[in-house]
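Peer 1: I'll drop the sequence and a predicted model, then ask my questions.
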Amino acid sequence: MTVNILIHIGPPKTGTSAIQFCLKNDRKRLAEAGIFYPEHTTDINGISSGNLNSIFDTVGDDRVLNEAKITQLLELCNRSNFHTLLLSSEFFFERLADIVELLPSARFIAYVRNPLDSFESLYNQSVKRHHHTKPIKNSAKLPRFYLAKLDKFIDQFSAKRFILRSYSSKAFVGGNIIADFYSILGVTPPDNIINQINPSYSFEALEFKRWLNQFCSPQIALKADKLLQAFSSDTQRFTLLNAETFERYKIQAYDYVNDFCVKYDVYMSAALLEDIYSCVSKPYFEQKLSLDQFKVVANYLHECNPSLYRSICYSLYLVSYRRCFRSEFGQYITSKYKLSEVANKNMFKSIITKFINKLAGRHIDEHTVISTISSDDLVRLRAKLHIEDSISDADLLRELAVLAEKNDDIGLAYRLMSRAMVLRPSGPLIKSKLKYYEQRIENEKRLNS
């Protein structure tokens, strides 16, 4: 039996997370309809890379298409009498050329979205999930983003291989992205549809997260993201584009999509174009939070997850030499807890200096726990610094802490000295230094309050 291969490629910011979440939880019903959708995992936000690992392998820092995996999937479909193999991942959009070469009969499902919406959505996503800290960049010309790349792919691989749909509430079959996608499959959508898996931030949540990205670890960011998505305010609907920029981009967006739809058959393109033409700007907000707005979000996080708040507070103490700590936002966050109140439970959460990497002779991520420095690392430290074996690990860490102190990196000095105290809990010098570092940070906080 010939198996039809349908590959959903997104592109990003076209409801992929909601589609994948639904497909993952509807695998049994899809199988009954003759469609095999391979299992995949999701993170705590319900987000996943879809079926990426179903056909790709990780090789070093790269992804490599695995022909054997594809063969196994097709054999499974034949054995189980599935007429369709359905795969979904936004990563496929970036590696389409590889997939086309290996699967010449596959067809690709892609949604076309208003580039103006994509522009802001992609920026917001960069703040939410990719530690972006800079304000949105408004250039003279609206980027075409994925529309330009999709145009290139279709021109290269033939329009017959693409199923193009309009990403617009006015164009969706059944009024939502899930029902529209299921209409492509010829399957009735499930009753319990969840259309939004990756909800947008409010303005305050977005700006709070952008500030948080300056110093927090990816682990803390992920936990904060989940809570910030649930934070609601009067600014759920907003734009970061002023009126002049919005109108300019709107005209450009219409022209981009119109040119694309003239070239290719996009389902319900007229509705999509009408949606772009009639779109109205949301309320504009300049990217700057007031202290009162900041306090509301900070208090919300503290109330929802005190442990997470303490982790944020501790992370700030460890960068006490930076502007984000000295700012009114930083001073407010740390006003609830002293360093000694948050350090014990969150000790050694991050390494932020290249100094340790150079001395250890291997890369240690800035958020890796200091306690993961092994005895072998300390041996290398000794060799590089020409330190005799008679000097203990505690002494070595203590002296590194003093060196960090002399460089005014009190956060790092505190972490290193705390690590030394684990090895020598009764050391009087170590104890006195820790108290001194705590006092230094507390004094700096009071001076800036």
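Peer 2: Everything's here; your move.

Peer 1: please count neighbours and contacts with C-alpha atoms only from this point.
Peer 2: OK.

Peer 1: mind checking how far the residue most central in space within the chain is from residue 217?
Peer 2: The C-alpha lying nearest the average C-alpha coordinate of the chain belongs to residue 129 (Cα atoms, centre = their mean; 2.0 Å). When Cα to Cα, to the nearest Å is the yardstick, residue 129 and residue 217 sit 12 Å from each other.

Peer 1: cool, and residue 162?
Peer 2: Here the criterion is Cα to Cα. By it, residue 162 lies 40 Å from residue 217.

Peer 1: again, but for residue 182
Peer 2: Taken as Cα to Cα, the spacing of residue 182 relative to residue 217 amounts to 38 Å.

Peer 1: wait, what's in contact with residue 165?
Peer 2: If you count contacts by Cα atoms under 8 Å, 6 or more residues apart in numbering, residue 165 has them with 109-112, 266-269.

Peer 1: looking at those, which are in helices?
Peer 2: With helices taken from DSSP state H, the overlap with the contacts of residue 165 comprises residue 269.

Peer 1: mind putting the contacts of residue 165 in TSV, distance to residue 333 and neighbour count included?
Peer 2: Listed next are the contacts of residue 165 as TSV, based on distance: Cα to Cα, whole Å; neighbours: other Cα atoms under 10 Å:
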residue	distance to residue 333	neighbour count
109	46	19
110	44	24
111	42	25
112	42	23
266	50	19
267	50	18
268	49	18
269	49	23
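
Peer 1: which element is residue 438 on?
Peer 2: With secondary structure defined by DSSP states H and E, residue 438 is part of helix 428-448.

Peer 1: okay, one more to line up with it:
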Amino acid sequence: MATVYLHIGAPKTATSSLQAMLAAHHDDLLAAGILYPATCRHGDAHHVLVADLIDKYQANPMPDIWYGDFPRGQAWSRLRAELAAAGPTVHTAIVSSELFFGQSINIERMLGDIQAALAGHDVRVLMYLRRQDQLYASFYNQDVKGARQWPGSAYEFYETHQIFQRDYDQVVDMWGAAFGHANLRVRPFEPAQWPGGDMVKDFCQVTGLPPLRAVGAEPNDGLGANQLYIKRCLNHMGYDKADNDRVVGLLLNLCKESPLKSVRYVNMGCYGRLRERWTRTNQRLGAVVGDGGNFFQAPVPEPAAVPEYALDRALLGDFLQRLLAAGLGGHLGSLRGLFARAALLVIAEQGLWDAVSGSDRVTFESWV
């Protein structure tokens, strides 16, 4: 039976690009005896496999946007059927979803279901780990920007999101206990540790794939500081997840700003405590799956070396004026009320009473 590689993430480690590449090369890979299953995918990734486990073992089922037209509850049976139908010519299968990595609630039972579904196959688990400060900053930004529509602070995000409930070494131990530590492939998301600085080469070498070329995936840049704040205000208002791409596209047109790179969303004391914890974790991780040193070559930077998250009041004022002009010009469509409510929240929270006149505030109110 085929060896199955479970590529479980972590999030923000180019998973979407790898999934797009594997889906685009499906036929070529199959001709080489490598299956990237197609019948249990919605889009390029195998998120529906994890979504079905979440539906089964966690209180809040995944929104329909994760499924599209895919029927709930059928992902694992479809995977088993596709693996069985592939026959002896297929020696390797790759299943990829970063949602695997982020689960902690009832994860032991989830792992039991995965073991049962893949019984008879050699299973190898591949995870790429991004340095924790980078993951925290990038993932928070993405959850505010994306369809999850996170409305809260970075403090709340870290304390409540499942992905931060276990340290990296604990995640490694958990998956190793389920599938054997010898079957784990744990790689740093750090170009200095990839062959030629190329992650695709690293992925192909680890999984035994023939050399592949990356394909043009949609860019997944984060938001700028002020865009992020405005999107949080929009998320506070609440709207259909299916409209999220439209909302983001309109926001990017109304507020021009470069994406955030290195940033510290929390105060120096909180970051310092997190840094100590992450540093200890990386030392333990290096001892377990590395060469005995730190898992990452570059250390987590000191708090003072990371720019603090800050807003630009002038840019927020410019956004309000652009929004007003767009609304008066009929360019906001069905999203006018949503953006007007968010604009009033921006004005109130940031004290931008001088950025728009009283009559303009009345105009925003009339759109609500």
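Peer 2: Received it, and whenever you're ready, just let me know what you need. All figures in this text were calculated on a predicted structure; none of them were measured in a lab.

Peer 1: TM-score for the pair, please.
Peer 2: Put the two chains on top of each other and the TM-score (TM-score structural alignment, normalised by the length of the second structure) is 0.71; 328 aligned residues with a Cα RMSD of 4.2 Å.

Peer 1: check the mean deviation of the longest strand seen in the second structure from the first structure.
Peer 2: Under DSSP state E, the strand in the second structure containing the largest number of residues is strand 123-129. Between strand 123-129 of the second structure and its aligned partner residues in the first structure, the average distance after superposition works out to 1.6 Å, using mean Cα distance after the TM-score superposition for the first structure.

Peer 1: packing partners for the following helix or strand past that strand?
Peer 2: Proceeding N to C from strand 123-129 of the second structure, the next assigned helix or strand is helix 132-145, under DSSP H and E. Using 3 or more Cα pairs under 8 Å, 6 or more residues apart in numbering; DSSP states H and E as the contact criterion, the elements in contact with helix 132-145 of the second structure are helix 154-160, helix 225-237.

Peer 1: trace residue 82 of the first structure over to the second structure, please.
Peer 2: Superposed on the second structure with TM-score structural alignment, residue 82 of the first structure falls opposite residue 90.

Peer 1: what about that match, distance to residue 303 of the second structure?
Peer 2: In this structure, residue 90 of the second structure and residue 303 of the second structure are separated by 50 Å, where distance is defined by Cα to Cα.

Peer 1: got the contact list for the alignment partner in the first structure of residue 279 of the second structure?
Peer 2: By TM-score structural alignment, residue 279 of the second structure lines up with residue 254 in the first structure. The contact partners of residue 254 of the first structure, taken as Cα under 8 Å, 6+ apart, are 114, 273, 276-277.

Peer 1: ok, those in the second structure, which still hold?
Peer 2: When these are mapped onto the second structure and checked using both residues aligned by TM-score structural alignment, their matches' Cα atoms under 8 Å, the preserved contacts are 276-277.

Peer 1: so which of the contacts of residue 254 of the first structure belong to helices?
Peer 2: Counting by DSSP H, the contacts of residue 254 of the first structure place 273, 276-277 in helices.

Peer 1: relative to residue 309 of the first structure, which of those is nearest.
Peer 2: Of all these, the one with the least separation from residue 309 of the first structure (Cα to Cα) is residue 276, at 41.0 Å.

Peer 1: pull the number of nearby residues for that closest one.
Peer 2: 23 (other Cα atoms under 10 Å).

Peer 1: before we move on, what about residue 261 of the first structure?
Peer 2: 20.

Peer 1: check contacts around the nearest residue to it once chain neighbours are set aside.
Peer 2: Leaving aside its chain neighbours, residue 261 of the first structure sits nearest to residue 269 (6.6 Å; criterion: Cα to Cα, 6 or more residues apart in numbering). Taking Cα under 8 Å, 6+ apart as the criterion, residue 269 of the first structure is in contact with 165-166, 171, 261.
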